[in-house]
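Peer 1: Build me a model:
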Amino acid sequence: MPGTNQGKLERWHNTRPWRGKSVSSVLTAVLGVTGAAVAAVVVVEAAHRVMLRVGRRSALAAELAKTMHRPFLVTATLVAVQQAIRVFAGDFPGRSGVVHALVLLCIASFGWLVAALLLVCEDLALARWRTDVPDNLRRRRLKTQVVMLRRVTVAAIVVLTAGVMLMTFPDIRALGASVLASAGLVSVIAALAAQSTLGNVFAGIQLAFSDAIRVDDVVVVEQEWGRIEEITLTYVAVQIWDDRRLILPTSYFTTKPFQNWTRSSSAVLGTAEIDVDWSTPIEPLRAELRRVCEGSELWDQRVCVLQVTEAIGGMIRLRALISAADAGALWDLRCLVREQLVGWMWENQRGGLPRMRAQLDEMDDGVARVRQSRRADVSPDSRVFSGGDDAEARGAAFGGAEGHGDTVPTAAGVSGLSGR
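Peer 2: Predicted coordinates:
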């Protein structure tokens, strides 16, 4: 009996090796994991301080120290803990689950680290090519492309990271063959279900590299004047001049016409129109327009022209064609020119203001004589029931018996007469 009990005890210990672990081995595992985590934190913090010091002289180092500190710290700590468990922990209940969880966290943190590194590179590119300069066409094009690439990059990293994490599960890895076998059918169904979404995504990529629109472009869409504020893979945000936002799908800009005022250059032309009388001298107004343009910092010294574009309806229309460096300055310059020309005409050429003319060729007594002559010379063909033999006969037939010929026709009588 004692031998039997001893054999059972040995078998019980063999099936549970962790039960036989000494306190020293458990303590060694805990200290090893803790030491690895602390060492990783110390190394990362030391590298962070070095990067901060170097960042005083280098913009790249400063951006790396700012953006990549947390993902690098998390990644290094998780990798150190995982390796310490593999080396010091040995076998314990749930070891495979813990190691697998750490592997998943390491993959996710590594994806975060790669995404942060790419974002640093993109931010440096955007900082180098600033858009708050007068001639920013090339910079706006690069900014649009970098922003779109950033969104595509982040989406691709997320998808790849999720795929790698899923492939660590044996069941999903075995399912991969059947998934690939049915990939054709699945892709067709997904394409039909997400046709509009995919269309907007491809349209967004097309906009990023076709230069149809760029960030900060001035456009006219849906009869609204505004500025391209943001371009994403699925929609474009247009900031209207009154600070409203017009949200349009990216496919709108690949399928419908729109106006882009700054595609080739930010400098634009505009008009200010006023109506004046035919007697208005034009040359003094041209000189006043030139004076207003030359006295304003809004004018870019390219175009300053005053022309007569219409001469109908008793007035002539003057169009002042002017130019400015950008659309905002042009709007203010148009309003200034219109205001100054109207004020100058009121002060110096009031006779040239629009007026309505009326001409009377006859006096009142002459008009009365004409009316009397028209009454006397009334044609018999203008009467139905009087003024002629046929008319009198119709009047008598309609009026009834003699003595009642002056009866006024009624609506019933007229309808009865028409019925005959």
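Peer 1: C-alpha from now on. contacts and neighbour counts both.
Peer 2: Will do.
Peer 1: Just the residues contacting stretch 208-223, thanks.
Peer 2: 140-141, 143-145, 148, 207, 225-231, 253, 258-263, 327 (Cα atoms under 8 Å, 6 or more residues apart in numbering).
Peer 1: start to end distance for that stretch?
Peer 2: 24 Å (Cα to Cα, to the nearest Å).
Peer 1: Residue nearest the middle of the chain, spatially speaking?
Peer 2: Per Cα atoms, centre = their mean, the C-alpha nearest to the average position across the chain is that of A237, at 1.9 Å.
Peer 1: returning to what we had before: filter the contacts of stretch 208-223 down to the ones in helices?
Peer 2: If you go by DSSP state H, the contacts of stretch 208-223 have 140-141, 143-145, 148, 207, 253, 327 in helices.
Peer 1: Can you tell me which of those residues is closest to L105?
Peer 2: Checking those against L105 by Cα to Cα gives M148 as the nearest, at 28.0 Å.
Peer 1: correct me, but that closest one touches V236?
Peer 2: No - with contact defined as Cα atoms under 8 Å, M148 does not count as touching V236 (11.5 Å).
Peer 1: The two: which has the busier surroundings?
Peer 2: V236 (23 against 20; other Cα atoms under 10 Å).
Peer 1: want to put them side by side, so please do this one too:
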Amino acid sequence: MPHDALAEVMRHLQTAFAFLPDGLLGSLLLLVAAAVPLAATRWFLRQFYRLAGRFNQTFLQVLVTRSQRPLTTFLVIAAVGLALPAAGFSYRTTVTLAQILLFAFVLVVGWNIITAMNLGAEVYLRRFRLDVEDNLLARKHVTQVRILLRTVQTLLVLITVAAALTSIPSVRQYGVSLFASAGAAGLVLGLAARPLLSNMLAGIQIAMTQPIRVEDAVVLEGEWGWIENITGTYVVVRLWDLRRLIVPLSYFIEKPFQNWTHESSDLIGTVFLRVDYSVPLDRLRAKLREVVEADPLWDRKTCVLQVTDTPGNMVELRILVSARGGGATFDLRCHVREAMISFLQREYPEALPRQRNEINVNNMGNSLDGLLSVRDGRDPAELRRVA
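Peer 2: The predicted structure follows:
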């Protein structure tokens, strides 16, 4: 057996180094047991890192860098645990060190599982690109993987901490309460974790039904922006002026909001113009077609000009143009509005809206008579004769 052979070697070493203080030889053995896997793992990963760089595998280098610490810690704890019975410590010291190593081992196992999940998610998402125009499928997968990954990570952290606590007799009841959610400690934790759990369930719903995805254009709370990041508890919305709006996950399940890119990024933008009755509509329609065909933002689907109302002495025109994406639609609306106003100012200035006032000549004469009589103190008829 490996333990018997190691114990036999340890007895020979204790006999040979009997002059050393008690426990020093055992401590040196544990240090050697920790140093061997530490050095071996670092050497192996360093060689693998260089090999990946030689073949220009940058992604493999990133995987090696991220997995080095949890893997090395796991192997060091395992090696020290195997060498501990042969260290020759007293029973109480050995039990205490074994409990510490077991506690650390459980935490490191959870750490390695979470790291492996992160690496697996990155490998899976490499096939999807968000920097292309038609990225609906990519946004679906990225959203699902990120939300589910963070949800599972939260559950794994709770389970790992609970399992680690149950390995220590003095605090075992707290680990059991975490597992069973029973007792006073479990009740307090349950009440404190209620918002977290509600957001976690909302995250699972969002991952399955996907009312929002990463880089969706949304309007909520009177603000327009894009979904920048979806965490396990909240969503970061990047607003049009680069501000960030932080919204809890449950918001998107409980409250209505606008999603401009839910099934596709195609949108129709509206431009309103108010002009005079004399405006030539056919000429305006021809100019609108000319403007949108010269604009690369137009998706060549919708281009309409209609008279929608006649408020007062003006005509209200509604222009509909389409583009791909909320930002492109907004910019296209601005371009069309500017081009049409410039065209009216240059070609048909008389068609621009103006305020008309009719003047009653008789009333104007009476008003003038009153002003003159007040100023000169004479009868208006006499003033007319003088004039």
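Peer 1: Post the TM-score for the overlay when you can.
Peer 2: In this superposition the chains share a TM-score of 0.81, using TM-score structural alignment, normalised by the length of structure 2; 352 aligned residues with a Cα RMSD of 3.2 Å.
Peer 1: circling back: wait, doesn't the residue nearest to the centre of structure 1 sit right on D243?
Peer 2: No - contact status for A237 of structure 1 versus D243: not in contact, 11.6 Å apart, counting by Cα under 8 Å.
Peer 1: distance of V188 of structure 2 from A163 of structure 2?
Peer 2: 19 Å.
Peer 1: can you list the residues that contact stretch 351-359 of structure 2?
Peer 2: 274-279, 313-314, 344-345.
Peer 1: if we go to 7 Å?
Peer 2: 274-276, 278-279, 314, 344 (Cα atoms under 7 Å, 6 or more residues apart in numbering).
Peer 1: what do you get for stretch 226-235 of structure 2?
Peer 2: Residues contacting stretch 226-235 of structure 2 (Cα under 7 Å, 6+ apart): 147, 150-151, 196, 199-200, 203, 213-218, 236-239, 246-249.
Peer 1: so how far is it from its chain's centroid?
Peer 2: Remark: stretch 226-235 of structure 2 is offset 4 Å from the chain centroid, using Cα atoms, centre = their mean, to the nearest Å.
Peer 1: Go ahead and build a ChimeraX selection from the buried members of the contacts of stretch 208-223 of structure 1.
Peer 2: The buried residues among those can be selected in ChimeraX (16 or more other Cα atoms under 10 Å) with this line:
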select :140,141,143,144,145,148,207,225,226,227,228,229,230,231,253,260,261,262,263,327
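Peer 1: Now the lengthiest helix in structure 1 on structure 2. Mean distance?
Peer 2: In structure 1, with assignment by DSSP H, the single longest helix is helix 95-128. Compared with structure 2 after fitting, helix 95-128 of structure 1 deviates on average by 1.7 Å (mean Cα distance after the TM-score superposition for structure 1).
Peer 1: mind checking how far that helix is from the chain centre?
Peer 2: 31 Å.
Peer 1: Who are the packing partners of that helix?
Peer 2: With contacts defined as 3 or more Cα pairs under 7 Å, 6 or more residues apart in numbering; DSSP states H and E, helix 95-128 of structure 1 has these neighbours: helix 59-67, helix 69-84, helix 137-167.
Peer 1: quick one: the host helix or strand of L341 of structure 1 to structure 2 mean distance?
Peer 2: If you go by DSSP states H and E, L341 of structure 1 is part of helix 327-348. Here helix 327-348 of structure 1, set against structure 2 after superposition, deviates by a mean of 0.7 Å using mean Cα distance after the TM-score superposition for structure 1.
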